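Peer 1: prediction below, plus the sequence it came from.
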Amino acid sequence: MSTARLAAGDPAPDFTLTDDTGAEVSLSGLRGRKVVVYFYPAAMTPGCTKQACDFSESLDSLKGSGYEVLGISPDKPEKLAKFREKESLTLTLLSDPDKAVMESYAAFGEKTMYGKTVQGVIRSTFVVDEEGKIELAQYNVKATGHVAKLRRDLGLD
């Protein structure tokens, strides 16, 4: 089953997931702030590490502009904790092991990898506004350079 892709103005599907410390984080709990929700395939892989480090390096300035950042992957919380420690990450890492949240954002499904069509996590980023609506939806983003582009798209540079 594939969900239709989200677009600006759509309500952001709410979720509650476990972070790398075992605490629960829900999107609705962040109402009143802008939230960058990004989905990535796997902790500790080169592209995902680069992307997470870029978000971490940008986190203070994003927070200063009123944004929270949530990184979501199918990894278990224990692996996310190792990822945070190894890379000194400062953003919130959430575990979506059954990929239900990814599916609700259409961030899991068919994608092309090395010329083959496979089922997997579609590297995607969403900006959710203070009311819980999608402000920006970007699918198939590049791991490298994405945060800089996102900052430009949000008028933060």
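Peer 2: Arrived safely.
Peer 1: only C-alpha atoms for contact and neighbour calcs from this point on.
Peer 2: Will do.
Peer 1: report the contact partners of the residue nearest to the spatial centre of the chain.
Peer 2: Centroid-nearest residue in the chain: Y38, 1.3 Å away (criterion: Cα atoms, centre = their mean). By Cα atoms under 8 Å, 6 or more residues apart in numbering, Y38 lies in contact with 69-72, 123-126.
Peer 1: which residue ranges of this protein form strands?
Peer 2: Shown for the chain, the strands assigned by DSSP state E span residues 16-19, 24-26, 34-39, 67-73, 92-95, 108-113, 116-121, 124-128, 134-138.
Peer 1: could you dump the ones you listed into JSON lines and include distance to K82?
Peer 2: As requested, the strands of the chain are exported to JSON lines (distance: least, Cα to Cα, whole Å):
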{"stretch": "strand 16-19", "distance to K82": "12"}
{"stretch": "strand 24-26", "distance to K82": "18"}
{"stretch": "strand 34-39", "distance to K82": "18"}
{"stretch": "strand 67-73", "distance to K82": "14"}
{"stretch": "strand 92-95", "distance to K82": "11"}
{"stretch": "strand 108-113", "distance to K82": "24"}
{"stretch": "strand 116-121", "distance to K82": "20"}
{"stretch": "strand 124-128", "distance to K82": "23"}
{"stretch": "strand 134-138", "distance to K82": "28"}
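Peer 1: second structure for comparison follows:
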Amino acid sequence: MSERLQTGDVAPAFTLPDADGNEVSLSSHKGRKVIVYFYPAALTPGCTKQACDFTDNLELLTGAGYDVIGVSPDKPEKLAKFRDKENLKVTLVADPDKTVAEAYGAYGEKKNYGKTYMGIIRSTFVVDENGKIDQALYNVRATGHVARVIKDLGL
């Protein structure tokens, strides 16, 4: 399990394929603020709720200078199905080997119904214009999370 990121840390760089197989890099967003969120699996209830909440608030977020990138271990084909089925507008990228999730401390031990296993820890990071972590939120809940982020950002 990797170290958790703190405010002021440099955000780990990444280049991952989006739902259409195009490469998306954190560095291509330099000069803009980016919300990078990690979720366990496309097309599941909690992850759908969270992605729809980000989509519903995307205009507000982009208007305030924030881009939004959702990261999951799903393959691009599944992300495309997820995007199309739910009419999502956020950028979804695939991290099937979980290296980016590990770099952000968003992959590790989880407990559910008394079982312990390794998995994606639902987490959100606000990266500033200079590529530094402004906020690192771990173990967030899918429901109400986007509203909390918006409130924390003062939007």
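Peer 2: The structure has been received and is ready for your questions. Given the structure is predicted, the values throughout are model-derived calculations rather than measurements.
Peer 1: rewinding a little: I'd like the contacts of Y38 of the first structure as JSON lines, with neighbour count appended.
Peer 2: Listed next are the contacts of Y38 of the first structure as JSON lines, based on neighbours: other Cα atoms under 10 Å:
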{"residue": "V69", "neighbour count": "21"}
{"residue": "L70", "neighbour count": "20"}
{"residue": "G71", "neighbour count": "19"}
{"residue": "I72", "neighbour count": "26"}
{"residue": "R123", "neighbour count": "21"}
{"residue": "S124", "neighbour count": "22"}
{"residue": "T125", "neighbour count": "24"}
{"residue": "F126", "neighbour count": "24"}
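Peer 1: for F83 of the first structure, which of the strands of the first structure is the nearest?
Peer 2: Proximity to F83 of the first structure, assessed across the strands of the first structure by Cα to Cα, is greatest for strand 92-95 (9.2 Å).
Peer 1: next, the buried residues of the closest one.
Peer 2: 92-95 (16 or more other Cα atoms under 10 Å).
Peer 1: out of these, which is nearest to R152 of the first structure?
Peer 2: Nearest to R152 of the first structure, judged by Cα to Cα, of these is T92 at 22.0 Å.
Peer 1: ok, the closest one - contacts?
Peer 2: The contact partners of T92 of the first structure, by Cα under 8 Å, 6+ apart, come to 19-20, 69-71.
Peer 1: taking the buried residues of strand 92-95 of the first structure together, which two end up most distant?
Peer 2: Using Cα to Cα, the pair of these lying farthest apart is T92 and S95, separated by 10.2 Å.
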